[in-house]
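Peer 1: The sequence and its predicted three-dimensional model are supplied below.
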Amino acid sequence: MKKTLILALAFLAMLTACTQDDLTFEEPTSNSEAINSEISEDQSGEIITINNFKGEPIEFIKRSDNAYQVDDMVFTNEQFLQIQEMYSGNRSVAISNTSRRWPDFTVRYAIASNFNNPSRVYAAIQSIESQIDCINFIEINCTSPESVSWKDSNSKTPVIIGSNPCETQDYIKFISGSGSVSSSSVGRIGGKQFIQISNAASTGTVIHEIGHALGLFHEQQRSDRNNHLIYNPQNAQTGSGGNFVIPTNQVSVGPFDFNSIMLYSSYTFSNGNGPVLTKLDGSTYTVQRNAFTSGDVAILEDIHNDPTIPIANTSRTLIDYETSPDTQYFEHRYFVHFNLNQSPYTLPSSKVVHYSITTETSNIGGVPNNTQISVQYYTKALSPGQSTYTLHDVITTDKIFDFGQPSGLQYERWLDIEESCSEYYIQ
């Protein structure tokens, strides 16, 4: 089941700001975190205001590097001009679902030599790679020296010193943010792009900012936001209204996700008079900054997966093979189904599938919580000409239940197929 996030492929229509993400006036719970490190306290530059379709102002800061920033989201001059044209009524602009994605879901990155605590970046990348099978982060090492400094103590615009042979590649450069600011470009913009991370930011903040670079906006800007949240503009800081605008053009998938790492908390951008966002019953909520949710992962896979590659789904059928007075024999039959554009996909050529079957044996020695897990690995060649294949048959012995309580060893099994990102995706 997929939930949605707003994507970079629709960013020209969105333009709401990102983040004071977890700025809160309440005690954070164990799975939430006050991330003041994402707040820019003194961003410098010319303020340019654009009214959206509802007449609500969106304030951009034009930086000295000719980029435009709204909180932790950074847009190129070209992107800003397209946004300006769209809201002026000249035309409606939308980006295709491939234009801002990272080709082959491969993201190259480098970490500045003076970056504080780079373990946060490595931990964030490890978390994302553990959740998304087909994403691939590659750290690149530029041979020429490069350093980052700041123009002055009041500037948030980095000044790059030295040459960089990596300029011919599309990649992310992690640099330390000045003060409390963390920010990221939205989607792949071409060439080098920055993710600025405050020294005080957590690994969760790094994941959040990488989410922007991969193409995600914020959950509260979905078209169905008002079916789940109440927006209280009288409690929002002056000039922050653009952060809560619902754009007319966006891409979203699945149900609203209160656990998304991209969601604002109730008190983000609050002026101190109360929550800016509440649930429909008026209650407030906190947000998590631990990891992507399954919905975050689903939308990232949707925009980065190659639409010409089929999707593999698995299923299992339990067959009562033989029954005696005290024993039941079950056959666990596992299948794989290939689909493309929600229709069965017939394999045009042979395909080798690697898979495993995990068995959890419980009630060992008559103790219900005494369990043991074992994994067996297999390889099977599938002949062309079908869309559904039987992968494996397993005969197991299951004891009959006595008054709902197992009287012998009990088994649970499940199948896992190794994803082959160039040949099929797993769903």
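Peer 2: Thanks, I have it.
Peer 1: going forward, measure contacts and count neighbours with C-alpha atoms only.
Peer 2: OK.
Peer 1: Please, which helix or strand holds the residue nearest the centre of the chain?
Peer 2: In the chain, the residue lying closest to the centroid (Cα atoms, centre = their mean) is Asp296, at 3.8 Å. Asp296 is located in helix 294-304, with elements delineated by DSSP states H and E.
Peer 1: before we move on, what about Ile58?
Peer 2: Judged by DSSP H and E, Ile58 forms part of strand 57-62.
Peer 1: for Val206, same thing?
Peer 2: With DSSP H and E as criterion, Val206 is part of helix 203-214.
Peer 1: Below is an additional structure, to be compared with the one above:
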Amino acid sequence: MKTKSEKMKQTKRMYQAVMASLVFALCLTSCQKETATTGEDQEAVINQEADFTTKYFLGTEVKVRLEDDGTYSLAGSDLRLFENQLSDSSTDFNENPNPEEGLTNLGLAGGVRKWTGSTVVYTIQGLSASVQSELQKSFDEWTSKTNVRFKQRTNESNYVTISSSGSNSNSGVATLGMNGSNGFIRLGTRATAVVIIHEIGHTLGYIHEQNRSDRDNYIIINEQNIQNDAIDQFYKSNSATLVTSQFDINSTMMYGSYTFSKNGQPTITDLNGNVLSQRQAKVSDLDISGTNSIYPAVDGGDPDVPAVDSCDGVSAWSSAGRYAVGDRVTYAGDLYERDFTRWTFIKTCN
């Protein structure tokens, strides 16, 4: 028969074993959750009960949700679109309008526009000191490696408002391209440069990398693991302007392997089934070269004055042409520059 002291020791050992098992289980659950929601993935939690509407973006069918602020989120993601960036029919989008149509009759009236003078004008509202520090790191990453510049607003009519979303998370949402005074980036109270650099990419006019039409040559999309109402986030766009010359698995605009996972299993892997490296707080080499082709260095002090405005040597627009952002053409005696979804008038040729 065990003594009272031996019984107490046995009870203590059993208690310690139970507590150790409980701690292990909690740690395992926490680690699994962290794997699926770290950094870039915390913004990708959607409301499965939300109502989605079918629209067309750049001629491709997508599902969007109308948000309280009047913008539309693609399947509830971090990318926000304005109504004039969407249409009700694929035929409303003309991939190669002539410059005159691009100014007056483009189906996507507002379209996607890049920032003039390679300069993002911004104003800040309600960010904590820690998030402002991460924002500055993000600015520095873009400006140290690309031609993009950031300028705090004085009286400019085109600017983006960077504010707190109030969400206690490392998350963000952003509108696409330059949108007059309506553009915004909204950041969670624990937002880091990993997320903010990505959201700035949306502000510059970039969609997600996994939406490229050539993505199946580089990655596997595991639809069986994707949240039911998020399948649309993995659509392929044949008409979107490609920022990089080839698919870039390391792009800041690339989703992580567990983004929109419904079961803790990867939604994206490489062609060998391996999960992707976690997104870092930096832009990739292809992000850099692609951005610099779209946003050229600006000469002189006025960001609204193009560095080169000569018509000499510029070819006439052709209906058979395939134009990239930044390309210039002449049309009906005028010089135009290609934006994401339309042409911008530069000057009348002499």
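Peer 2: Now that the structure is in, tell me what you want to look at. Bear in mind the structure is a predicted one, so any value in this text is a computation, not a measurement.
Peer 1: so what number do they get for TM-score?
Peer 2: After superposition, the two chains reach a TM-score (TM-score structural alignment, normalised by the length of structure 2) of 0.63; 254 aligned residues with a Cα RMSD of 3.4 Å.
Peer 1: Where in structure 2 does the helix holding Val206 of structure 1 fall?
Peer 2: Counting by TM-score structural alignment, helix 203-214 of structure 1 pairs with residues 193-204 of structure 2.
Peer 1: List the contacts of the equivalent of Ile35 of structure 1 over in structure 2.
Peer 2: Residue pairing (TM-score structural alignment): Ile35 of structure 1 is matched to Glu40 of structure 2. Glu40 of structure 2 sits next to 170-171, 194-195, 255-256, 259, 279 when contact means Cα atoms under 8 Å, 6 or more residues apart in numbering.
Peer 1: so which of those residues hold up in structure 1?
Peer 2: Counting by both residues aligned by TM-score structural alignment, their matches' Cα atoms under 8 Å, the members of the contacts of Glu40 of structure 2 that carry over to structure 1 are Val195.
Peer 1: need the helices for structure 1, in chain order.
Peer 2: 11-14, 77-87, 119-131, 203-214, 294-304 (DSSP state H).
Peer 1: so how far is the second one from its chain's centroid?
Peer 2: Which is helix 77-87 of structure 1. On the basis of Cα atoms, centre = their mean, to the nearest Å, helix 77-87 of structure 1 sits 25 Å off its chain's mean C-alpha point.
Peer 1: other SSEs contacting that helix?
Peer 2: On a contact count with 3 or more Cα pairs under 8 Å, 6 or more residues apart in numbering; DSSP states H and E, helix 77-87 of structure 1 meets helix 11-14, strand 46-51.
Peer 1: Of all those, which one is nearest Ile83 of structure 1?
Peer 2: Among the helices and strands packed on helix 77-87 of structure 1, helix 11-14 comes nearest to Ile83 of structure 1, with 5.2 Å by Cα to Cα.
Peer 1: Next one: the match of Ile35 of structure 1 from Thr252 of structure 2, what distance?
Peer 2: 10 Å (Cα to Cα, to the nearest Å).
Peer 1: who touches both of the two?
Peer 2: Arg279.
Peer 1: What distance do you get for the counterpart of Gln85 of structure 2 in structure 1 to Glu219 of structure 1?
Peer 2: Mapped onto structure 1 by TM-score structural alignment, Gln85 of structure 2 lines up with Gln79. The gap separating Gln79 of structure 1 from Glu219 of structure 1 is 21 Å, by Cα to Cα.
Peer 1: Would you mind telling me which of those two has more residues around it?
Peer 2: Glu219 (25 against 16; other Cα atoms under 10 Å).
Peer 1: and the closest residue to the more buried one other than its chain neighbours, what does it touch?
Peer 2: Using Cα to Cα, 6 or more residues apart in numbering and skipping the chain neighbours, the partner closest in space to Glu219 of structure 1 is Leu263 (4.8 Å). Contact analysis of Leu263 of structure 1 by Cα under 8 Å, 6+ apart lists 21, 218-220, 287.
Peer 1: do the same with Tyr68 of structure 1
Peer 2: Here Tyr68 of structure 1 is in contact with 60-62, 74-77, 80 (Cα under 8 Å, 6+ apart).
Peer 1: Can you list which of those residues carry over to structure 2?
Peer 2: Counting by both residues aligned by TM-score structural alignment, their matches' Cα under 8 Å, the contacts of Tyr68 of structure 1 still in contact in structure 2 are 60-62, 74-77.
Peer 1: Same list (these) but as a markdown table, adding neighbour count and distance to Ile189 of structure 1.
Peer 2: Listed next are the kept ones among the contacts of Tyr68 of structure 1 as a markdown table, based on neighbours: other Cα atoms under 10 Å; distance: Cα to Cα, whole Å:
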| residue | neighbour count | distance to Ile189 of structure 1 |
| --- | --- | --- |
| Phe60 | 24 | 18 |
| Ile61 | 19 | 18 |
| Lys62 | 21 | 17 |
| Val74 | 28 | 10 |
| Phe75 | 24 | 9 |
| Thr76 | 16 | 8 |
| Asn77 | 14 | 11 |
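Peer 1: which among those residues gets closest to Ile230 of structure 1?
Peer 2: Nearest to Ile230 of structure 1 among the kept ones among the contacts of Tyr68 of structure 1, with distances taken as Cα to Cα, is Phe60, at 25.1 Å.
Peer 1: Test my guess that that closest one contacts Gly45.
Peer 2: No: contact criterion Cα atoms under 8 Å: Phe60 of structure 1 and Gly45 do not qualify, at 9.2 Å.
Peer 1: The residue nearest to Ser128 of structure 2 when sequence neighbours are not counted - how many residues pack around it?
Peer 2: Leaving aside its sequence neighbours, Ser128 of structure 2 sits nearest to Thr189 (Cα to Cα, 6+ apart; 7.3 Å). Around Thr189 of structure 2 there are 21 other residues, counting by other Cα under 10 Å.
Peer 1: try Ser245 of structure 2
Peer 2: Other residues within reach of Ser245 of structure 2 by the criterion other Cα under 10 Å amount to 10.
Peer 1: Which residue in structure 1 aligns with it?
Peer 2: Ser245 of structure 2 maps onto Gly254 in structure 1, by TM-score structural alignment.
Peer 1: Report the contact partners of the match of Gln85 of structure 2.
Peer 2: Per Cα under 8 Å, 6+ apart, neighbours of Gln79 of structure 1: Leu12.
Peer 1: Any figure for the gap between it and Asn339 of structure 1?
Peer 2: According to Cα to Cα, Gln79 of structure 1 and Asn339 of structure 1 sit 36 Å apart.
Peer 1: Thr286 of structure 1 matches what in structure 2?
Peer 2: So Thr286 of structure 1 corresponds to Ser277, using TM-score structural alignment.
Peer 1: burial of its match, as a residue count?
Peer 2: 12.
Peer 1: Could I get the contacting residues of it?
Peer 2: Counting by Cα under 8 Å, 6+ apart, Ser277 of structure 2 has contacts 250, 256.
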